[in-house]
Structures are given as C-alpha cells and as structure tokens.
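*Asks:* Here is a sequence with its predicted model. Questions after.
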Amino acid sequence: MTSSALGECLDLVLEARLDEALDRLAAEHDGATSPGRRARFAAVAAFGAALAARHAAARRWAELARSQADDAASLAVTTAAETFSSCLAPPGDGARPSGELRFDPGWAEEDACVVGYLATEAAMSSGRLGDAEAFALAYLDRTWEASSQAPLMARIALARALVFEGRVADAAEAIAVSRVEAEAAGALPVRMLSASTAAYIEALLENVGETERLTAFVVALDPEPSSYVTVGSHLLCAFGLGAAGLTDRAAELVLRAAGGPALPRLQTVDRAYGYELLATAAIERGDLRGARAWGRRVAPLQIHDMAAAAVERTLSRIDVASGHTESGVERAAVSAARALVAGGRLDATRARVLEAAAHAAAGARGAAVAGFRDAADEADLLGAAAVRTWSARELRRLGRRLRPAAGAGWQALSDREQQIALLAAEGFSNRMIGQALFLSERTVQSHLSRALAALGATSRAAIPASLGRARAPIALDGLTERQQQVASLVAEGCSNRTISQRLGISDKTVEKHIQAIFARWQVSSRTGIANRALAPLPAPEGRLA
C-alpha cells in the first residue's frame, strides 16, 4: 500500500484510536509546508474530534481548516468535515458548513480517497440519502491504497443509504459483501458497524433470529461502547430489534449504549430515532406520561428532513395515544412528506402506517383500511417484509386482510381460499362454488382474487398451471399440432392476443383453434382446456358433482 500520512491518520480515526489520531493530526498539521496541506489535516482532525464528541475542538479545527483551504480538494474536505461536525454536535454547537459537498474521483489518490469517504459520511449524517449513495458508488468504483478502513466504511454507508431509501434487497446485497470484507480486514468499529447494519436489514426481511444473533455478536464485541461508531452500531441493532417487534429490548439497548436519557453519545438524527424507540416502548407499556417526556426531548431535533420525519413520527404516536387523533394524522402525513424529500422511502412508508393507525383511532375506517393497504403495497415494493406485516396486523384489528403478496404461493392462502381456487381451477363458476359452499358470489370472488394474486395467476384459466407447474403435461390427445400449441398456451393463462403473438398467427385464427378444441374435448371454457392440458389437480373438499 502506498504510504499516505493523511490516509494513515484517517485509519487511526476509523479504528477508534482517537487520542492517537488527534495527536498525529496536530503534529502533521504543524509540520505541513503549505496552507492547503495544513487544511487537509485540520479537516480530518475536525472529523475525528466530532467522532470523539469533542465538539468545541471539532469546531475549532474546522474553522482552522476553512481559513487555510486554498484548492479544490482542501475546500471539499473542509466542507465535508464541517457538515459532519454540524450533524453530530448539539444544535448550534457544531461547525457551520460553507459550500456544497463534492468529490472528484479523478483527484490525486490521497485526496480522492479521504475526501470521497468524508463526503459520503457527511451526506449520510445530514440525511441526503441520494447524495450518500452517489458518493459511495463513485468511491467504490476505484481501488484505494491511501486508507485501508475508509473503503470498508464506504460500503457500509452505501448499504445504510440503500436501506433507508427503501431498497432493501440492494442493501442486503451490499452488506453481504461488506460482512466478508469487514471480517477479513476491518478493525473493530468496521466489524461492529457492518454486523449491526446487517442486523437491521435482517429485521426488515423478518429474519428475527439472525437479527438477534447479530445483535449478540455486536454487544459481545464491545459491551460498553464509547466511540461514535461503536455506539451507533448498538443503535442500529436497537433499530433491528424494534423493527422485529422487540421494543422493550430495543429501548434498553438504546439507553445503555447512548449514555442515559439525554442520549449524549448520539448525533442529533440518531437521538431522534432513539427517542422514537423509547417513546414507542413507553406507549406499548401504557406509560403515556413517560412517552410524553420522550416527546419533549425529541421535539427540538428537527435539523434536517430525515430527523424531522423521525420527530413527527414520534409525536404522531404520542398524539394518537393521548386521544389527539387529528393532529396524529397530520403529523404522520408531515413525517411521510419530509422523509420523501430526503429520499427516505422506508421511513415514509412507516409514517403511512402510523397515519392509517391514526385514522383508525379517529374512527375513519375507510381511510384507515385504504392507508394500511397502500402502505403494505409500498412495503412490498421496497422489500420491507416487517413493515408489510405491521400493516397487515393493524388491518386485522379492523377485521380486514391484505391481499397476499404477488407470487406468495399456495401456502399464503387460507384453507377456504385454497378450496375455492381448486374448484375454480376445475372450471366451476362463482355461482356454482357459492351454492356448494353456502357463500355469496361476492365472497367467492373476494377469495378468488386473493388466490389469483398469491398464485401469480392472471385469470382463472391460469390457476391449473400455477398449481401444477411441477407436474408433467399429459398427452394432448385428439388435437392437431397447432391446436396442441394453443391448448398449452391457454393452460399457461395466455390471452388470445399473447397466443397470436407467440405463434405468429391472427387473433381470429387463435379463436378458431380454441373453438375446435372445445368441440374436440367437449369442454366449454378456457379453464376446461387448462384442466385437460395438465395433469389432474388434488381433489378439493366440497368437490362439486
């Protein structure tokens, strides 16, 4: 690895060897021969002091860097350090950012390596998720030699940005790579942050056992965290436990890691998230007075859109629990809007669940049902299974259910839905099924719609193929070769237009072949063709004669 004094200092910071790092940075600053070079060391010192929660020192270092910066890279690293410091410090105590975050991968190795990483973290800390993702992707497109730890941390930052943007599958892929890298070459903070980010993602995927395992791993690595990264790792594990419904354990972890009720070891936006967990736990315990106390602490923390979204979610919960449902609805809607401004689709979806819950508490049943279903659909798109389950649970309290997720499969259906799907697959109409099962046609159609969604079937005729894809087709006896092709495509649920496009024939010719198949096989529907073209289905209970 190419020697880089600035990169070596950054590695000391990221390894949480903060006293050693700050002493080295001060010495390098004093020994530098140009203002721009001194500014670089001062900016990294500001970053390190902010991580050490020495906010006055971080501000002084940032001001010194600003006074000495005289070229594009030194100005960029100074802006990144200022932005990061301002987010970690109590409101008004941090450095004041001057200029926009920027990073040019084409800069010299040392500059690009250090500035790119700091810009990524600064964007993440200030709630600019899209910028954080863009910086991280550009950064990870190069191989760096100036720092060993910064590239590892940048990949974790990418995963964190992706998950809060609501791209859960992409985040899971990024963190899987990170876990391998971190265990191979990462210092303790890198290993902890990678594992804790994975814990949160696994919770969203409803892998609760893995979330608990990773949380135990992180806590065992550092039971009494004190640095920004190690404390933040405990907090991410708490997020995971909260997403998994283990709210009391999440609250306990927040208080222990963050240093007590004031959460002094957390940066501002993390304090907002921490208070949200604490207020939620209090409400679930029936401690409304305690929840209101957490609400008073969280209210001033709206330093940017993502922080404001967390504040409004917390206050919405408290308002609803206090009977102030109208303001609860309004706060949840504001939270969703603020999260979307920052690109936080996951947090926006969580806010929509709260908005629907507020409608339910206000007695607005229709708005609540629609809200829960919309939130569940959005959670499904994001891959946030835990949020979808939360919506489904709230909807069940209203006596309603979600449609199964598209392609969820046979096991996602109730016994009644399976029964109706099998009868429909045999070609029976809704009226016939309803008469046999003593159900209204409307109820049959409702069950059938859920079955079609779960099976990924576009029509009744596609149900046999959806249920029997593992079965080998039986002989298509008595048909011409072209009629066999048409019958097979009908069994897949294809429309006449799709069949005509696949076979290169007209819609009218397809219809003629279908009528011929009806006559040859003595069936009267496309579902009848599908049943004849595929092997028999299991006999449903309540089979019609």
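*Replies:* On my side now, so go ahead.
*Asks:* Only C-alpha atoms from now on, for both contacts and neighbour counts.
*Replies:* Will do.
*Asks:* So for Ala258, what's the nearest residue that isn't a sequence neighbour?
*Replies:* Arg265 (4.9 Å; C-alpha to C-alpha, 6 or more residues apart in numbering).
*Asks:* For that neighbour, give me its contacts.
*Replies:* Ala53, Ser226, Ser227, Tyr228, Val231, Ala257, Ala258, Gly259 (C-alpha atoms under 8 Å, 6 or more residues apart in numbering).
*Asks:* Which single one of the residues you listed is nearest to Leu277?
*Replies:* Nearest to Leu277, judged by C-alpha to C-alpha, of the contacts of Arg265 is Ala258 at 12.6 Å.
*Asks:* and the closest one, how many neighbours?
*Replies:* The number of residues packed near Ala258 is 25, by other C-alpha atoms under 10 Å.
*Asks:* What of Arg331?
*Replies:* So Arg331, with other C-alpha under 10 Å, has 25 neighbours.
*Asks:* Pretty sure it sits against Val311.
*Replies:* No: using C-alpha atoms under 8 Å, Arg331 is not in contact with Val311, being 9.1 Å away.
*Asks:* The structure to be compared is supplied as follows:
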Amino acid sequence: MHRRRALDTVLRQLAAGDSAGANETAASTSDDTNDPYLLGLLAFGQFMSQDFELSARTAARALDAAADPAALMLARAAAGLAATGWASEGPDTLIAARDDLALLDGTDPDSETFIRYLLAEGALSGGRLRLSGEFLAASPDLSPDFLATDAGPHPFLTIMRIMRVRLHCFQGRITEAIELGEAARELATETRAELLVDATLCLLRGNAAQKGQVREIADWLERALPDPTDHLSSGCYLLVAFGLIATADVARAARFVLLAGGTPGLDKLTILDRALGLEMLVAAAVSDHDLTSAAAWRERALPLLDDRIARPTIERILSRVDLLSGDAASSERFAASAVEHAQEDDRAIEVAEGEIVLARARIALSRRGAASASLEVLARSSVGSGHLAARQSAARELRSIGRRLRPATGSGFDGLSARERAVALLVVEGFGNQAIAAELHLSEHTVQVHVSRVLAAFGVPSRFALAAQLAPLLPQTTDDAAPPPLTPRQHAVVDHIVLGHSNEQISHQLGVSVKTVEKHVSEVFRRWNVASRIGVSRIARTREG
C-alpha cells in the first residue's frame, strides 16, 4: 500500500505546484522502504522540477534496482521522460517498455494507469508522436476512479487528460483536440489544472485560426498564471506562445517563450521545447528583418542540430536564417530536410510549418509553381483536420506572389470574391465565357480562372452540375401557363439535367447515344423556349413545386 499512498501524495503535490514537497515525499518514502519503485517516482518529480540531469541519474538508479514489473516499467518510463530534457547515450527505454507492455498486466490498476500515461508523455515530450500514439492505443481510456477519494477525482487526472489533447493537436487533429480539450475543461476541479487546460485551449484555438479567442485567453492567462517555477507552469507559458505564433502574433509569442525558458538559452525547457522556443525567437527576429538577432538565436540552437528530438526544428531555424541572409538554396535544403524528418514522427504541425518555410525558399528561388502546388496541398489537407492556421499561412504566402488559394471545397459563395459570385450567377444563367467577359468587362482568360474557382468552391465538376446546384437559389419562373408537353424520353432527359448531369452521363444512364441525348436536349430547349440547361431546371423545379 505504500506505493499507492506515495503515488497519490506525490501527484497531488505536483498538481498543486509543490514539486519540492513531492520530491521530499518520494525521497523519504524510498529511503524508508528501500523500494526502487519510489526511485522511479522520484525521478519523475525531479523532471517536473526541471532538474533534468538529476532526474536522468535517479531513473538510471531505479532501472538498476528494479526487481518487479511495476518498478521496472516505471523506471523505464521515467528514464524515457528524463531523456527528453537531458540527452542520454543509453538504451531506448521507451522502446523496451513498448515491447514489454504485457508486464503491466496484473499490476495495481492505478499504478498501471500512471505508468502508461508516463510512457506516452515521454514519447510526446520527445517529439515521437507515433510512439506516443501507440502507447495510448494500447491503453484503456482514463478512468475517473484513478486514485479517487470521497473528496472527488484526483487533480492529476486533468494533467493526464491534457496529454492526450496535446498529442492530437501536434498530430494536426485540431477539431478532435478541441473537443477533448473542452471536455477536460468541464472536468477540471483545481485552479492549476484549469490554467493548464486554458493554456492548451490557447494552443488549439491558435491552430484553428481563432485569433480573437487566442487574444482573450492570452490576456487572461497573462494575469492569472503564476511565475514559471516548474515544468507544468513553464509549459503553460509555452502553450500560450504556441497559440500566439499560430495566429502570427510573433512578438507576443516571443515574450511568453522567454518567460517560459527562464534564461536566454531557454535552459529550463526540455530539448524539444527549447528548440521550438528558439525557433519562435528566430521567427520574431526574421519578421523584424533583424539578421544579427536571428543569427544569435541560431547560434544557441546549433548545438541541438544533431539531437534526433530537435533536428527538424533546428533545420527550420537554419532555413529561416539562411533565407534572411540571402542563401535561398541552402534555405530550401534545410526546409526540405525538416519536413522529411518531422514526417517520420507524425509531427503534423511541424510538417505544416516546414512546408511554409520551404515555400518561402522556393519563391525566393523563382520556383513559384512548385511553391504554389505545395501550398495548395497543405491548404486542402488542413481543412478536414481543422488546422485552419496552416491554411491561412498558405494563403499569406500565395498572396505575396500575387496568387490565391483555390476555395475550399464546399465553401460555396463564402469562399468566393464578389466578382466570382457574379460570374457564378452568370454561369447558371447559361452565359458562356465569352458572354460573361463582355458582360463584366473582363478577358476570357480571367473569366476562365474565375469559373474554375467557382466550380472548386461548390465542389462540382462542370457548369451543368453548378447550374443544378444553384437553380433552387434563383427566382422561379412566374409564367403560370403549363410548359408544352414532352415525350417520356424527354422527361427522363430533363430529370437528369436537373441533377446536373452532362450529356455523356445521361447517355450512359439511359443507354442511348450522346447524339441522341443532344437531340432530346435541343428539342426540350425548343419546346420550352429556353436557351440553357438552367432554364430547363428552373421550369422543371417550378412544375415540381
């Protein structure tokens, strides 16, 4: 029972911000019981105190002394987490734990839950998102009964829930992460846990391109957050910085980073957080065209280049500074490598940022076509996951070269400019490109571009399909007289016209030749005295009404 009591007490103290008390509890209980399990718990407390080197040493002692499955797996988890703050040349304890997860079967349920959390947290903190996802996939959902008492749920449970939210976010699954984050906010019962959730929501809202909400949350947390004195409180400042940078509030993000890091070298942060923080500081200098400051921050980042955890982030830093200094070719090489390395670990947010940096380098190299193509792909892929900040970033880069993103499929009129909306209405009225050009005083080429964007916005392949989709929005004919009758075959053709089908599609559906369909369409036009398929659709819908 001493393990459960120690775990309960240490986690309560850490959740309350008393990392010194937590370490005292773990150390004294370990001395009294000579239990290596408590050494693993102490190593975790030391990590939360941001003493990463000591945490790594204590975890190594726990590994050497572990004599039962729970102690061994906790030691491996603690060592894996410590390695994200203090680089180690030792074996990969997280991989060893993944291969031996069956050892947790039959251990105390609360201990098993915590160890599984710690394994996933260690992988996430090291940027190994794929591995973190594997740990969570092999774990049951968090139970509200974890270390629960009559007083209610354990306060550390919110911290464990937020780890899952962060993983979803950094994998680029923003919509899902926001749902989980809002649910965690409802369940949070302690002040520090609520602040952590709010900081995480700032990160999420930023990546969802909700700039106003990010500003409100950042304003609130700037007043409410305590001074950063441990890993948890520093993490809150860093999460706010991530949210701000996602909305292009670079200068304010840099201020939060410096508060989180404690020193100019951001030494209080883990390896990956230090790299990401330095990247934000470089971005702030680059936005001010301050090469001297950008180069100074780069020098602080360079020692991390060979670290697997930090490599893609440092490569983006080098790309940014090289581009500012005029070496676009080197900038492109570093950015391309950064994208590749981030993809290896499923770091989707970093992949997107790498694509933006890469596009800038390609634009500088006059490779605008390649830049535009990659930005279009990024924008399309970001919409479904809710990562709208990436779409906005892609749009900004395209605007810098006089181009625009294709409207998001399904965005309809909301995704179009006023001129494009006018083109859409003329298309459904049956105007051809030449007639539209004359009506709006545009070139046919410009009309062609507008039409392609209109089709993309409504997610339709042809003018016929567009006409069918927009016909209900147009005024119906006011002619009370019934239209001249049609043959059954002509009625069948009209039914397909209303659905937006082309002559080829109607031919296939009715089992007749395209030429026969053309004759039927012409005859319908003649009998109903219309000049376009939209005219046919409007009369047909009036009859249905």
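*Replies:* Nice, thanks for sending it over. Here the structure is a predicted model, which is why all the values come from computation and not from measurement.
*Asks:* can you name the two of the contacts of Arg265 of structure 1 that are farthest apart?
*Replies:* Ala53 and Ala257, at 14.4 Å, using C-alpha to C-alpha across these.
*Asks:* which residues touch the aligned residue in structure 2 for Val444 of structure 1?
*Replies:* Matched by TM-score structural alignment, Val444 of structure 1 corresponds to Val447 in structure 2. Counting by C-alpha under 8 Å, 6+ apart, Val447 of structure 2 makes contact with Val423, Asn433, Ile436, Ala437.
*Asks:* need the contact list for the aligned partner of the last one in structure 1.
*Replies:* Under the alignment defined by TM-score structural alignment, Ala437 of structure 2 corresponds to Gly434 in structure 1. Contacts were defined as C-alpha under 8 Å, 6+ apart; by that measure Gly434 of structure 1 touches Ser440, Glu441, Val444.
*Asks:* ok, now how distant is the first one from Val510 of structure 1?
*Replies:* Ser440 of structure 1 sits 35 Å away from Val510 of structure 1, going by C-alpha to C-alpha, to the nearest Å.
*Asks:* Nearest to the spatial middle of structure 2, which residue is it?
*Replies:* Gly172 (2.5 Å; C-alpha atoms, centre = their mean).
*Asks:* And the contacts of stretch 91-103 of structure 1?
*Replies:* By C-alpha under 8 Å, 6+ apart, stretch 91-103 of structure 1 touches 55-56, 58-60, 62-63, 76, 79-80, 82-83, 85-88, 112, 115-116, 119, 122-123, 135, 268, 301, 303.
*Asks:* Recalculate using a threshold of 6 Å.
*Replies:* For stretch 91-103 of structure 1, contacts defined as C-alpha atoms under 6 Å, 6 or more residues apart in numbering pick out Arg59, Thr79, Glu82, Thr83, Ser85, Ser86, Gly116.
*Asks:* do stretch 487-498 of structure 2 as well
*Replies:* Contact with stretch 487-498 of structure 2 is made by Ala468, His520, Ser537, as judged by C-alpha under 6 Å, 6+ apart.
*Asks:* So which of these is surrounded by the most neighbours?
*Replies:* Of the contacts of stretch 487-498 of structure 2, with other C-alpha under 10 Å as the count, Ser537 tops at 25 neighbours.
*Asks:* mind checking what that one lines up with in structure 1?
*Replies:* Match for Ser537 of structure 2 (TM-score structural alignment): Ala530.
*Asks:* same thing with Gly326 of structure 2?
*Replies:* Superposed on structure 1 with TM-score structural alignment, Gly326 of structure 2 falls opposite Gly323.
*Asks:* and if you look at Phe47 of structure 2?
*Replies:* By TM-score structural alignment, Phe47 of structure 2 lines up with Ala50.
*Asks:* check which helix or strand covers its match.
*Replies:* Under the criterion of DSSP states H and E, Ala50 of structure 1 resides in helix 35-51.
*Asks:* Report how many residues lie close to the aligned residue in structure 2 for Thr230 of structure 1.
*Replies:* Matched by TM-score structural alignment, Thr230 of structure 1 corresponds to Ser233 in structure 2. Ser233 of structure 2 has 20 neighbours, counted by other C-alpha under 10 Å.
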